[in-house]
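sharing a model prediction with you, sequence too.
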Amino acid sequence: MNLSQEEWVAQLEADENVVILDVRTEDEYNDGIIPEAINIDIHKGQEFISELEALDKNKKYYVYCRSGARSGKACEIMNEMGFEYAYNLEGGILGWDGEIVSP
């Protein structure tokens, strides 16, 4: 599900049992992240799928990338794998006006 930044932040703050997931490359991740994000690079193919399989499907995942395209794809993959709650940040970190920290 695609959410605007305002919707993404509001739901993230209201929800419990959440994980912020950054699907960019390690280099992009190291340039700065949304606080508390974990990194699983979507470009790693089967390794990406394997890392997703290890996650708790009962948690709610707030997913972002640079512009929103890769994270949108990641949410589709997660839905196909049985994740009920995967929310894509429209516009990605490029459109983010919240806090950005070093990982």
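Received it, and whenever you're ready, just let me know what you need.

all contacts plus neighbour counts: C-alpha atoms, from now on.
Noted.

so how far is Asn30 from the residue of the chain most remote from its centre?
Taking C-alpha atoms, centre = their mean, the residue of the chain most remote from its mean C-alpha position is Gln46, at 17.5 Å. Separation of Gln46 from Asn30 (C-alpha to C-alpha, to the nearest Å): 22 Å.

and what of Gly95?
Between Gly95 and Asn30 the distance is 18 Å, computed by C-alpha to C-alpha.

likewise for Glu6?
25 Å.

residue boundaries of the helices in the protein?
All helices of the chain, identified by DSSP state H, fall at 5-14, 26-30, 46-53, 69-80.

quick one: contacts of the second one?
Applying C-alpha atoms under 8 Å, 6 or more residues apart in numbering, the set of residues contacting helix 26-30 from outside is Asp22, Asn39, Asp41, Ser102, Pro103.

A further structure is provided below for comparison with the first:
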Amino acid sequence: MKNITQEEWAKGIAEDENVEILDVRTDEEVEAGMIPNARQIDIHKGQGFIDEVEKIDKSKNVYVYCRSGARSGQACQIMDSLGFESTYNLEGGFMKWEGETTQPED
């Protein structure tokens, strides 16, 4: 896991073709908006979170965020223990995000 700044995040997701963006917030939090192209898997789902994360290609560079950066850090640690090669935690999370956002699909 690597903690990265918004600038590093924006550059990484723009230039990396082997990327997966993961939002680990709750459904209620996601209603406030999401980073474009993110997949939401709520970390509070416990084993359900692990089951869903296991479906992601472990060779992808996975960019993970939550509301403030704490849960996404935990998610990165879990994913690292599951064998993911590269996980990146957005410092400050969605609260500090200044880039583009989108509304979740129903």
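Yes, it's here. The shown structure was predicted, so the numbers you read here are calculated from the model rather than taken from an experiment.

circling back to that earlier point, between the contacts of helix 26-30 of the first structure, which sits nearest Arg66 of the first structure?
Asp22 (9.0 Å; C-alpha to C-alpha).

ok, the residue nearest to the closest one when sequence neighbours are not counted - how many residues close by?
Closest residue to Asp22 of the first structure apart from its sequence neighbours, by C-alpha to C-alpha, 6 or more residues apart in numbering: Asn39 at 4.7 Å. Asn39 of the first structure has 21 neighbouring residues, counting by other C-alpha atoms under 10 Å.

hang on, the earlier thing: out of the contacts of helix 26-30 of the first structure, which one sits closest to Leu89 of the first structure?
Taking C-alpha to C-alpha as the measure, Leu89 of the first structure lies nearest Asp22 of the contacts of helix 26-30 of the first structure, at 10.3 Å.

okay but the closest one is in contact with His43, surely?
No: the criterion here is C-alpha atoms under 8 Å, and Asp22 of the first structure misses it with His43 at 11.9 Å.

of those two, who's got more company?
The residue with more neighbours, out of Asp22 of the first structure and His43, is Asp22; 28 against 12, by other C-alpha under 10 Å.

related to what we said a few turns ago, of the helices of the first structure, flag the one that's most buried.
helix 69-80 (a mean of 19; mean count of other C-alpha atoms under 10 Å).

I'd guessed Gly83 of the second structure sits against Lys58; true?
Yes: with contact defined as C-alpha under 8 Å, Gly83 of the second structure counts as touching Lys58 (6.7 Å).

of the two, give the one with the bigger neighbour count.
The neighbour comparison of Gly83 of the second structure against Lys58 (other C-alpha under 10 Å) goes to Lys58, with 18 against 11.
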